[in-house]
Structures are given as C-alpha cells and as structure tokens.
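Enquirer: What shape does this take:
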Amino acid sequence: MSDLVLRGRAWVYPDNVAIDGDLMALEWALKRETRPEVLKEHVFAGLDPDFPRRARPGDIVVGGRRFAQGNAHIQGMIGLKGCGVGLVAESIPIGSFRNALAAGLPVLPRCPGVRAMFANGEAIEVDFATARVRNLDRGTEAGFPPLAPHLVEMLRAGGWGPMFRRRLDAMNAA
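Expert: Next up is the predicted model:
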C-alpha cells in the first residue's frame, strides 16, 4: 500500500459539522493548544465524545457538506491527525481544508455523494494521492477530484511545517 492509502472503518457524520463545538471544543483554540497527543483526546467532543476511544489509526471520517464549518481553528484537524485517521467529505470550507493540509491530515475535500457510500463501521479504503474511495464491504468504489500534486507532496511530508523545513534544508544545502 502507498503511504497515502488508509484502510479501516468509516465514521459517517452529517452535514454542517462545526469546527468549534462539534469537532473540537472552542476552549482548545482559545488556549492555542497544538499538541496532537492532547487534542486527539477531545475530537468530536460535542458530537461523538467516544470517538477518540473507539477510532483506530487508518479509520476514515466521512463527512457531509460543509464539514468543519465556522471559524477556521486548526485544533480539530490536529486532533484528527493525532488519532491517525483520514478525512473525506462532500465539501469542506477552504479555511478548514487549508488547516487539514497544514496539519498533515490526509484529506479529500470534494467528494459529492461520498456519505451515501457508507454506513458507520463499514470497511473503507482511501487512496489520498489518487482520490479513489472504496467500500470494501459492498465492493463499490468511486473516484473524486484529486489533490494537486504539490498538496499530495505536502501530505507526504507530514504537513506544512515539515514541508517548509524540507525547503529550508534544500536552500541551505544549495
């Protein structure tokens, strides 16, 4: 499997999941917390508080339209990354999409109809480099608009920070 292929269980969420309150309590943004090991314990605190205990690395959050809407705080995306999961959604506001990329969270932001492909707990496989999504239980799959190559490379690097450090190292070596 590629480094950007995840396989696990689907965690299906509705339209209009808010970044503050549903995905992560606002207090973590106000505290400016950025440690994944802290934030992962509070993912979906307002919507599905048992998620951090039940989710496993490789699982995929399947979101509806406007997933992570509202104030573009990065804490929810860092928390998801800390859980070791990926994210596919019917749509994501641009600020939250940018935060997912910055955090190094494997993400596909434009997957119309993806929620209808899954029920909670079904086996899912997502290739984030090619934007192929498979329901392993039903034997179905779909392709969605892939990320631009430079964004795939950012995910491979682990997010904006590691990508920036890589560029600085290359500049210093030249």
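
Enquirer: drop to CA atoms for contacts and neighbour counts, all remaining ones
Expert: Fine.

Enquirer: so N99 touches L80, yeah?
Expert: No - between N99 and L80 no contact is recorded; they are 11.3 Å apart, counting by Cα atoms under 8 Å.

Enquirer: neighbour count winner among the two?
Expert: Neighbours per residue, other Cα atoms under 10 Å: of N99 and L80, the larger number sits with L80, 31 against 20.

Enquirer: Can you name the residues in contact with the helix or strand containing R165?
Expert: Secondary-structure assignment from DSSP states H and E places R165 in helix 160-173. When contacts are taken as Cα atoms under 8 Å, 6 or more residues apart in numbering, the neighbours of helix 160-173 outside the stretch itself are L101, A102, A103, G104, M154, A157.

Enquirer: The lengthiest strand in the chain - contacts with which helices or strands?
Expert: As assigned by DSSP state E, the longest strand anywhere in the chain is strand 5-12. Applying 3 or more Cα pairs under 8 Å, 6 or more residues apart in numbering; DSSP states H and E, one finds that strand 5-12 makes contact with strand 60-63, strand 123-127.

Enquirer: Sequence B follows; please return its structure for comparison with A:
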Amino acid sequence: MTLLELLVKELPSRGGWPDGVERLEQYPDGALFDGPNYQSNFKFQRADDFGDDEVTREQYEAALVASKPEWDGEGLPPVGCECEYETKFDGWQPVRIELIKSEGIAFTWLSNSQAYNGLDCVGVQKSGSFRPIRSEADKRRHETMRQLSHSLRANGSVTEEQLNRLYADVAAGKIPHIRID
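Expert: Modelled structure (predicted):
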C-alpha cells in the first residue's frame, strides 16, 4: 500500500490531515513527519513506497474525495459520507460522518448555523435518522409527488404506482401543456 493510500485509509479516523502541515513523509518506524515542523504520535505500517514518496495536502484531499463511498441509505452511512441528519425541530440538516463505533456515530454539522455547528454524536440506535443528500431534481420530484398525492387523494384513492406513472408521463412530456421545470 502506498503512503497516499495509507493516509486516505487511516487519517480520517485520527482527526484528518494535521493542521499547518503541507506535506507528509514516513519514518522507518511508520511515524509521519513534515521536516522539523511535525511528527505524528501514532505509527502506520510502512508504506510500499517508503523513502521514495511524500504526499501533499492537495494530493491527500483529492484522493480522499475520490475514495468516498456512495451511500444508498441502507445501513449506517460510511465514514466520510456527507448526508443529512433529521433534527428534532429543524428538519434535515447536512452532516459529514466522522467516526462510527459501537457506542455511537460522530458527525460534523455542515450548515454553519448557530444551532448546528461543530462536532456532534448520537447513539447507533439513531442510525435511521440519516439519509443520503437529495439532489435538487430529487427535491423537486418529491415536492411534485407530494402535491399530486394531496390533490388526487382529496378526490378519491390513488396508489403510489399511479402517482409514479403520472409523474413519469408529465416529466416525459406525454401530457400536453404540462411540464416540470
């Protein structure tokens, strides 16, 4: 495993890239260093490219983004995943999963509001309170489906399948003079 691969695998659970450090190399004992400015207090296995490679912060961040797994909403969101957490009073708020242990899930609030900022954690029993972040198109579709459902069910019963078919027909332009922006 290369030094870059080791850093992407190990640093997120250890607080991420160290503050003020521009590049990292590895000592023979596995510790990380940046010249005389920084030395880690933890050790990794020795990288396959030990002694030949240094990793910059930019390289690390690009590799970290590329390595982030997609989450389909099943089970727990993986570490590094940006998703939404359902708050008690303010609906869904964006978060990034930082750590998952048997005791709980640690995450960082991404909305930068006074009520929701910094690091937070919940017990694993709250895992159902996380969902993937929906795209703008998904949000518009959800709102349209909600309004269609409300309107059609006021005049009788309609199934979810019928609503989905109606939405698909409107979205495909099969119903004249009606379109979804």
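
Enquirer: Can you give me the TM-score here?
Expert: Here the TM-score of the superposed chains, computed with TM-score structural alignment, normalised by the length of structure 1 as the reference length, equals 0.24; 78 aligned residues with a Cα RMSD of 5.6 Å.

Enquirer: Can you spell out which helices and strands pack onto the host helix or strand of L64 of structure 2?
Expert: Assigned by DSSP H and E, L64 of structure 2 belongs to helix 57-67. Based on contacts counted as 3+ Cα pairs under 8 Å, 6+ apart, the elements that helix 57-67 of structure 2 packs against are helix 3-10.

Enquirer: The helix it packs on vs helix 57-67, what angle?
Expert: Put simply, helix 3-10 of structure 2 runs at 60 degrees to helix 57-67, going by axes from the mean of the first three to the mean of the last three Cα atoms, to 10 degrees.

Enquirer: Quick check: what element follows helix 3-10 of structure 2 along the chain?
Expert: Proceeding N to C from helix 3-10 of structure 2, the next assigned helix or strand is strand 23-26, under DSSP H and E.

Enquirer: Now do the helix or strand that that following strand is followed by: which elements does it pack against?
Expert: In the C-terminal direction, the helix or strand that comes right after strand 23-26 of structure 2 (DSSP H and E) is strand 31-34. Contacts of strand 31-34 of structure 2 with other secondary structure elements, assessed using 3+ Cα pairs under 8 Å, 6+ apart, are made with strand 23-26, strand 38-43.

Enquirer: Could you dump those into a markdown table and include mean neighbour count?
Expert: Output for these, formatted as a markdown table (neighbours: other Cα atoms under 10 Å):
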| stretch | mean neighbour count |
| --- | --- |
| strand 23-26 | 22 |
| strand 38-43 | 13 |
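
Enquirer: Could you dump those strands into JSON lines and include distance to H150 of structure 2?
Expert: Converted to JSON lines, those look like this (distance: least, Cα to Cα, whole Å):
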{"stretch": "strand 23-26", "distance to H150 of structure 2": "56"}
{"stretch": "strand 38-43", "distance to H150 of structure 2": "57"}
